[in-house]
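Peer 1: Predicted model and sequence below, questions to follow.
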Amino acid sequence: MQNRSSVGFERTLTRAIEVLDGDGAVVVANPSPMTYGVVARDAHAVNLLKQRPVDQAVAISVHSAPTRQQVFRVLDVQDNKIAVIDFALGERISVLAPIRTGVAVPEWLSPAAQDGWLAFFDGSWAPLASLWHRFPFLYGSSANQTGEAPAASASEARRQFTADTVVVDADHLRTPDAEHGASTMIRVNPAGHLSLHRSGIQDRAAGGPKTLLDRLNETRASSTFTCRPGGQGRA
């Protein structure tokens, strides 16, 4: 028999899917030590919930294999860096990569594209699999209002957003006492050079940006990475 918390979690997850189906935005949990995130099928909905300009660029979650392959086809990066990017996504590291000149960018990628660069991540998490499997991609951003720190718990998310915002509370599956943070974002240039675009929890966990970037540069698909945030697996 399911306990009360698991029943409530499943109900909230079902409600979140309904909101996403209706082109609204919801707040979703990530595994510790990641903070919560805002996702939607409509990029404008992400920005409206965060009370910022509706046309502000967002990132896109490329959690499904077909979506990821379409993204890789428009990138202007060396072939040997695709595996590194793919691995970084598996570590919940966000990526900023250049778009090939002259390539036709699908309209659904446009909200995540700015000045010839594409921002993307993989937000899937197994406890929320029913949500992530329903949508081939979702636009996303950290769960915070401008000027506020990203929410490290469901209660922090509820404090920052309006009372009618659906918050998928999975704190019972997270580590409340851990240091939490938004994702690190790496930048990959056309020559294949990796650099830190935005500091986050992954480079802090690795001991600094240089250590993280060195490990990524040495990465192969079969490598074991030492600063994977959170358990419970991918969706």
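Peer 2: Looks like it came in fine.

Peer 1: contacts, neighbours, all on C-alpha from now
Peer 2: OK.

Peer 1: For the longest helix seen in the chain, buried residues please.
Peer 2: Longest helix in the chain, counting residues (DSSP state H): helix 4-21. Using 16 or more other Cα atoms under 10 Å as the test for burial, helix 4-21 gives 9-10, 12-13, 15-17, 19-20.

Peer 1: again, but for stretch 44-51
Peer 2: 44-47, 49-50.

Peer 1: do stretch 193-203 as well
Peer 2: Across stretch 193-203, burial judged by 16+ other Cα under 10 Å covers 194-196, 198-203.

Peer 1: Quick one: end-to-end length of it, please.
Peer 2: Length of stretch 193-203, first residue to last, Cα to Cα, to the nearest Å: 17 Å.

Peer 1: quick one: Val46 and Ala65, what's the gap?
Peer 2: Separation of Val46 from Ala65 (Cα to Cα): 23 Å.

Peer 1: picking that back up, the buried residues of stretch 193-203 in strands, which ones?
Peer 2: 194-196, 198 (DSSP state E).

Peer 1: Apart from its chain neighbours, what residue comes closest to Gly123?
Peer 2: Excluding the flanking residues, the one nearest Gly123 by Cα to Cα, 6 or more residues apart in numbering is Ser61, at 5.8 Å.

Peer 1: Tell me, how many residues neighbour the one you found?
Peer 2: Using other Cα atoms under 10 Å, the number of residues around Ser61 comes to 26.

Peer 1: I'd say it and Phe137 touch.
Peer 2: Yes: applying Cα atoms under 8 Å as the test, Ser61 and Phe137 come out as touching, 5.5 Å apart.

Peer 1: picking up where we left off before, can you tell me which of the buried residues of stretch 44-51 is nearest Phe87?
Peer 2: Nearest to Phe87, judged by Cα to Cα, of the buried residues of stretch 44-51 is Val46 at 26.2 Å.

Peer 1: How about the contacts made by that closest one?
Peer 2: Counting by Cα atoms under 8 Å, 6 or more residues apart in numbering, Val46 makes contact with 24-25, 38-40, 139-141.

Peer 1: Could you report the distance from the most centrally placed residue in the chain to Thr14?
Peer 2: Residue closest to the average C-alpha location in the chain (Cα atoms, centre = their mean): Gly123, at 4.0 Å. To Thr14, Gly123 is 18 Å away according to Cα to Cα.

Peer 1: here comes the other one, which I'd like you to weigh against the first:
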Amino acid sequence: MNGAMPGTIGLDGARAVLTAGGPVVVPHPWPLPFGLVGRDPRAVNEAKHRPAQQSVAFWAHRADTRADTGPALALGAAELKLLEELLTQEQLTVLVPVATHRQPPPCLAPATLDGWALLFGGRWQPLDALLDEFPVLYATSANLTGQPPVGTTEEALAAFGGATPVLHLADPPELAAEQRRPGRASTTTVRLHTGGRMTVHRLGIQDAAHPDPDAYLRHLAAQYGGTAG
């Protein structure tokens, strides 16, 4: 099905682009910004106009993929359960320590820098039919380097100028309206340390309603476990 908005593609078009190795701009669940995703981390970085070898988040959007990567992380069972909640319920971007005593799976290599892997887990149900076909994807906010993340289909089209396809879900009308919902911003990035201690690496939309980063971390610890700061 066509994207039903000039310059956009639908799910079939996005599937074809991802299969061919190209990046696509996709909507995320509100209030997250739109994302730039692809199977090839180099292509994702180049579409964003940044160095091709720069680390980029691994989109751990499937339960089986998260289970497969868990043994490569320097986290115990309790911390892995906490990570699951932070990714899927809180929809954060999370920095996690990579175990030094075992070889990590190849999918984590583009997301790993200085012993820490960057994971993202937010997933919007209308994308299920697309995402289930691609267990390994890399993700970043949809913007050119130095520009703010985009929050609507129209902003995505303007930012990328047709150089990168933009997925627009046109039917039912409620989906099209959701993609124009204002008030989006970049995700908060939390660093989850061995032992369950959490620190804020980057401020974002999830912590915005809290008076300071420590208050947000205390909220996370009360909701999901772990320790703040």
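Peer 2: Sure thing, it's come through. Here the structure is a predicted model, which means the values were calculated and not measured.

Peer 1: May I see the buried residues of stretch 193-203 of the first structure organised as a markdown table, with distance to Gln145 of the first structure added?
Peer 2: Output for those, formatted as a markdown table (distance: Cα to Cα, whole Å):
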| residue | distance to Gln145 of the first structure |
| --- | --- |
| Leu194 | 29 |
| Ser195 | 27 |
| Leu196 | 24 |
| Arg198 | 18 |
| Ser199 | 19 |
| Gly200 | 17 |
| Ile201 | 19 |
| Gln202 | 22 |
| Asp203 | 23 |
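
Peer 1: Determine which two of the residues you listed are furthest apart.
Peer 2: Greatest spacing in these, by Cα to Cα: Leu194 and Ile201 (17.3 Å).

Peer 1: sorry, back to before: thought Arg92 was touching the residue nearest to the centre of the first structure, still the case?
Peer 2: Yes: judged on Cα under 8 Å, Gly123 of the first structure makes contact with Arg92 at a distance of 7.0 Å.

Peer 1: hey, what's in contact with both of these two?
Peer 2: Residues within reach of Gly123 of the first structure and of Arg92 at once, by Cα under 8 Å, 6+ apart: there are none.

Peer 1: which residues of the first structure fall in helices?
Peer 2: Assigned by DSSP H, the helices in the first structure fall at 4-21, 43-49, 65-74, 79-90, 129-134, 154-160, 201-206, 209-217.

Peer 1: Which one, of those, ends up nearest to Pro98 of the first structure?
Peer 2: Proximity to Pro98 of the first structure (Cα to Cα) singles out helix 65-74 among the helices of the first structure, at 8.5 Å.

Peer 1: Give the burial count for Arg102 of the second structure, as a bare number.
Peer 2: By other Cα under 10 Å, 11 other residues sit near Arg102 of the second structure.

Peer 1: right, I mislabeled it, should have said Glu218 of the first structure
Peer 2: 9.

Peer 1: so who does it touch?
Peer 2: With Cα under 8 Å, 6+ apart, Glu218 of the first structure has no contacts at all.

Peer 1: Quick one: map it onto the second structure.
Peer 2: Under the alignment by TM-score structural alignment, Glu218 of the first structure pairs with Ala222 in the second structure.

Peer 1: Also Ile60 of the first structure?
Peer 2: Match for Ile60 of the first structure (TM-score structural alignment): Phe58.

Peer 1: Trp116 is in contact with its match, correct?
Peer 2: No: checked against Cα under 8 Å, the pair Phe58 of the second structure and Trp116 is beyond contact range at 11.7 Å.

Peer 1: Which of these two has more residues huddled nearby?
Peer 2: Phe58 (26 against 20).

Peer 1: Identify the residue nearest Asn30 of the first structure in space, chain neighbours excluded?
Peer 2: Spatially, and ignoring its direct neighbours in sequence, Asn30 of the first structure is nearest to Tyr36 (5.7 Å; Cα to Cα, 6+ apart).

Peer 1: how about the one you found, what's its match in the second structure?
Peer 2: Tyr36 of the first structure maps onto Phe34 in the second structure, by TM-score structural alignment.

Peer 1: Next, the contact list for its match, please.
Peer 2: By Cα under 8 Å, 6+ apart, Phe34 of the second structure lies in contact with 25-28, 141-142, 149-152, 156.

Peer 1: same deal with Arg100 of the first structure?
Peer 2: In this structure, Arg100 of the first structure makes contact with 74-76, 116, judged by Cα under 8 Å, 6+ apart.

Peer 1: Just the buried ones from these?
Peer 2: For those, a neighbour count by 16+ other Cα under 10 Å gives the buried set as 74-76.

Peer 1: Closest to Arg174 of the first structure out of those?
Peer 2: The closest of those to Arg174 of the first structure turns out to be Leu75 (Cα to Cα; 34.1 Å).

Peer 1: Which residue in the second structure aligns with that closest one?
Peer 2: Mapped onto the second structure by TM-score structural alignment, Leu75 of the first structure lines up with Leu73.

Peer 1: The nearest residue to Arg102 of the second structure once chain neighbours are set aside and Thr100 of the second structure, how far apart?
Peer 2: Closest residue to Arg102 of the second structure apart from its sequence neighbours, by Cα to Cα, 6+ apart: Ala72 at 6.6 Å. Separation of Ala72 of the second structure from Thr100 of the second structure (Cα to Cα) stands at 8 Å.
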